[in-house]
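A.B. asks: Would you be able to build a 3D model of this:
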Amino acid sequence: MLTPSLMHHLSIVPDFRQAWKVQHQLSDILFLTVCAVICGAEGWDEIEDFGHAKLDFLRQYGDFEAGVPSHDTLARVMALVNADQLQTAFAEWMKACHDVTAGAVVAIDGKTLRGSYCRGKGKGAIHMVSAFSAANGVVLGQVKTGEKSNEITAIPELLKLLNLQGCLVTIDAMGCQKKIATQVLQKGADYLLSVKENQPALADAFEAAFPMSKVVNFEGDAYVTDEKNRGRQETRYHIVSDITEDFQHLSYEWPGLKTVGVVMSFRQEGDEAPESPMIRYYISSAELSAMKLAEAARQHWFVENDPLQDGIQGDTLSPIADGSL
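C.D. replies: Take a look at the predicted model:
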């Protein structure tokens, strides 16, 4: 079955301009803008230049009877487009052309976009919450928030856009919320949530169930990774367990809770003594092995710390949707 094209999805976005004034089709403008930004264009002038350079390609999918819109026309028209509808159209296209496989990790992460803050114009920084297909390195969907603290409300909106059947959804501690866990399960997926002090009952249960003496002498499923990069060595020790007595009273509050995990990491620079270990706690609705926990956590950290996510991929939809290019 042929996958619906990007132009097909963009043509659904309504055009509120007066018909007798229209020179360039809205679908042409949207298609040009999305293609240019994906290819690295960072301003309306560059989008127009892209259009002139790739006009033959663009005409294979759109009309472009009047040629390429000017950068002023692009900026003016895009400012009138409903950002939510454009965002939904883009996410539906990504859903149609990207199949997530069972067990695939989808990492949900928030980032403040570089260069989006402008004090002179009184413009605050743009913060995006994005869903990444960790295996393929593509953005499945994005939602813009006013600030990082709004991630809790943005994540449910993002989950609504995504096809997550059979996936393992990883979210940092900000998204460790009962309602979010429930929504992930309702999408036919499993969750892997990082636990910190924002969930004190969970944090207390982990400290009681996994004191340092038990972690270092753990007799259950454990897995160790050791990475060296530019003179730095990082060792991570992963353990997983079924629900213990310390979590019994919480298992009724957290839907589908099956696995708890602990990751202890040590970092050493050159010949210096290792730093104090960092402890991370996790809860999951999936029956994870220690190796699977290690793989999922690593993929999430990669997305979280990948500088590319602050650049083209992180910007792919947001500056289009709010006219901020």
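A.B. asks: switch to C-alpha atoms for all contacts and neighbour counts from now on
C.D. replies: Will do.
A.B. asks: give me the number of residues near residue 148?
C.D. replies: 17 (other C-alpha atoms under 10 Å).
A.B. asks: Correct me if wrong: it contacts residue 110.
C.D. replies: Yes: here residue 148 lies in contact with residue 110, judged by C-alpha atoms under 8 Å, at a distance of 7.1 Å.
A.B. asks: ranges for the strands of the stretch 1-150 of the chain?
C.D. replies: Along the stretch 1-150 of the chain, the segments classed as strands by DSSP state E, counting those that start in this stretch run 105-112, 127-133, 138-145.
A.B. asks: The shortest one packs against which elements?
C.D. replies: Same thing as strand 127-133. strand 105-112, strand 138-145, helix 151-161 (3 or more C-alpha pairs under 8 Å, 6 or more residues apart in numbering; DSSP states H and E).
A.B. asks: ok, 10 Å please
C.D. replies: Secondary-structure packing of strand 127-133 (3 or more C-alpha pairs under 10 Å, 6 or more residues apart in numbering; DSSP states H and E): strand 105-112, strand 138-145, helix 151-161, strand 168-171, helix 290-305, helix 312-315.
A.B. asks: go on, the last one?
C.D. replies: With contacts taken as 3+ C-alpha pairs under 10 Å, 6+ apart, strand 138-145 sits against helix 83-97, strand 105-112, strand 127-133, helix 151-161, helix 312-315, helix 318-321.
A.B. asks: another one to check against the first:
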Amino acid sequence: MESTKIPTEQDVLDKVTVRLILEHEKEQWNAFIEKEHYLHNPTLVGEQLRYVAEVGGRWLALLSWSGAAYHIAGRDRWIGWSDMQRRNRLHFVVSNSRFLLRTGRGEYPNLASRILRLSLARLDGDWCERYGHGLLLAETFVDIEAYAGTCYKASNWIELGRTKGFERAGTDYYEPHARPKRLFIRPLHRKARELLSAPELPDAWGAQERCFHPGCTVKTPQLRSIFGQFNAVPDPRAVRGRRYPIGCLLSIAACAVLAGAQGYEAIADYASHLTQPQRRALRCWKRRNGAYDAPCATTFWELFNAIDPDRLDQVVCTVLKELQGERPAAIAVDGKTVRSTRPDAEHDNKLNLFAALAHEQAIVQNQIAIDDKSNEIPALADLLEPLELDGTVVTADALNTQRESARHIVQDKGAHYVFTVKDNQPGLRQRIEQRLSGRTFSLSPPHR
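C.D. replies: Below is the predicted model:
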């Protein structure tokens, strides 16, 4: 006589398996999603894999992994990558785009997290076999109105907050859908964050990195304008053999760095994707057949190793602010020791720069050389002196949390400040903790 015993949760957890669907099962998989999933939409974007979780041939759950969202503010801030890095490494991020549990709600409380774990255990291998590259990070979105995301929390996913409630409605724009979701991520590699934001990837991952070129988005009239400013910089190269004016090379380098290029090879690669009209506007070398060449990496290297850095710095800051457009809402001030600078023979010091950087665009507004880190405090006024800061928020680390710095920013520059307080100022920290205990506040600029 056939047993009618209802399986316990432990029976199901012990027997459940997760596998890729077969080609002839896709229609059935899509039908279940269309009928039972709250989105009622089985369409997936980009690279994709569909899985089924089953016990004894019964489909208990359906889930899919597909291409990650192009731009999610919370995820991108957590990673800390540039726009260029995001374009070239987004395929290392995968989205758990569908998850349909076909059991009764609360019937098997731990089943969803078990299925997630089983799916993740084989995901990277399946993805490599299908698409030829590995995965570093997973993301998913949980509808606030319908679910609590319990299974993701139980599976050690990290919640990064809520989305803003927009969805892609075309190639270049988004529309509000009035249903913000909770964003969860899960690293699939112990160094996922470090790799995704690394200046250069190790060979194993670098071989899988893509190379997308957004092209030069600066309009031709603006290219001519910045060419004129850069061309006024004294050219240290010998007159004989110059193929490219200094304004041409500096304009290309500025646009390339603004687009995320790092290093001479990346700048030259950016130059190679300039259109013929753009090359003409920048006065690139013209061949006899009428085509305009793009400068190579060696050309940029020779120029930047001979140019006057102080004069270049002044022009670069001016041009980058022009390319930036509107004045930034917030800037950060900080000091850094420049990498790969040669020690001074007498003082054995490396080059220290104190810079003001726009938050959103990551564009330097101004920078000055200082002797060492401690000299940031008296140099703040000099750094901010040429900048229009009325209504701007200035952020700084604990070193610059000083009364005089705060006074200068508010009274002399008409700006606001957000300073960091650490244990080096225990009295101030204690007073702040007492006043802010149990309170929440907005990071929007305050009204004066």
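A.B. asks: Rebuild the helices and strands packed on strand 127-133 of structure 1 as TSV, extending it with mean neighbour count and distance to residue 66 of structure 1.
C.D. replies: Formatted as TSV, the entries for these read as follows, by neighbours: other C-alpha atoms under 10 Å; distance: least, C-alpha to C-alpha, whole Å:
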stretch	mean neighbour count	distance to residue 66 of structure 1
strand 105-112	24	37
strand 138-145	24	32
helix 151-161	18	34
strand 168-171	26	45
helix 290-305	18	41
helix 312-315	21	28
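A.B. asks: Kindly present these as TSV, with separate columns for distance to residue 194 of structure 1.
C.D. replies: Output for those, formatted as TSV (distance: least, C-alpha to C-alpha, whole Å):
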stretch	distance to residue 194 of structure 1
strand 105-112	12
strand 138-145	21
helix 151-161	14
strand 168-171	7
helix 290-305	9
helix 312-315	22
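A.B. asks: looking at those, which is closest to residue 225 of structure 1?
C.D. replies: Shortest separation from residue 225 of structure 1 across these is recorded for helix 290-305, at 7.9 Å, computed as C-alpha to C-alpha.
A.B. asks: How far does the closest one sit from its chain's centre?
C.D. replies: 14 Å (C-alpha atoms, centre = their mean, to the nearest Å).
A.B. asks: Give me the angle between it and strand 105-112.
C.D. replies: 30 degrees (axes from the mean of the first three to the mean of the last three C-alpha atoms, to 10 degrees).
A.B. asks: residues contacting residue 310 of structure 2?
C.D. replies: By C-alpha atoms under 10 Å, 6 or more residues apart in numbering, the contact list for residue 310 of structure 2 reads 316, 368, 369.
A.B. asks: any chance of those in a markdown table, with distance to residue 225 of structure 2 too?
C.D. replies: Formatted as a markdown table, the contacts of residue 310 of structure 2 follow (distance: C-alpha to C-alpha, whole Å):
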| residue | distance to residue 225 of structure 2 |
| --- | --- |
| 316 | 13 |
| 368 | 25 |
| 369 | 28 |
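A.B. asks: wait, isn't residue 294 of structure 2 in contact with residue 300?
C.D. replies: No: here residue 294 of structure 2 does not reach residue 300: they are 11.0 Å apart, not a contact under C-alpha atoms under 10 Å.
A.B. asks: shared neighbours of those two, anything?
C.D. replies: Listed contacts common to residue 294 of structure 2 and residue 300 are 249, 252, 268; contacts here mean C-alpha under 10 Å, 6+ apart.
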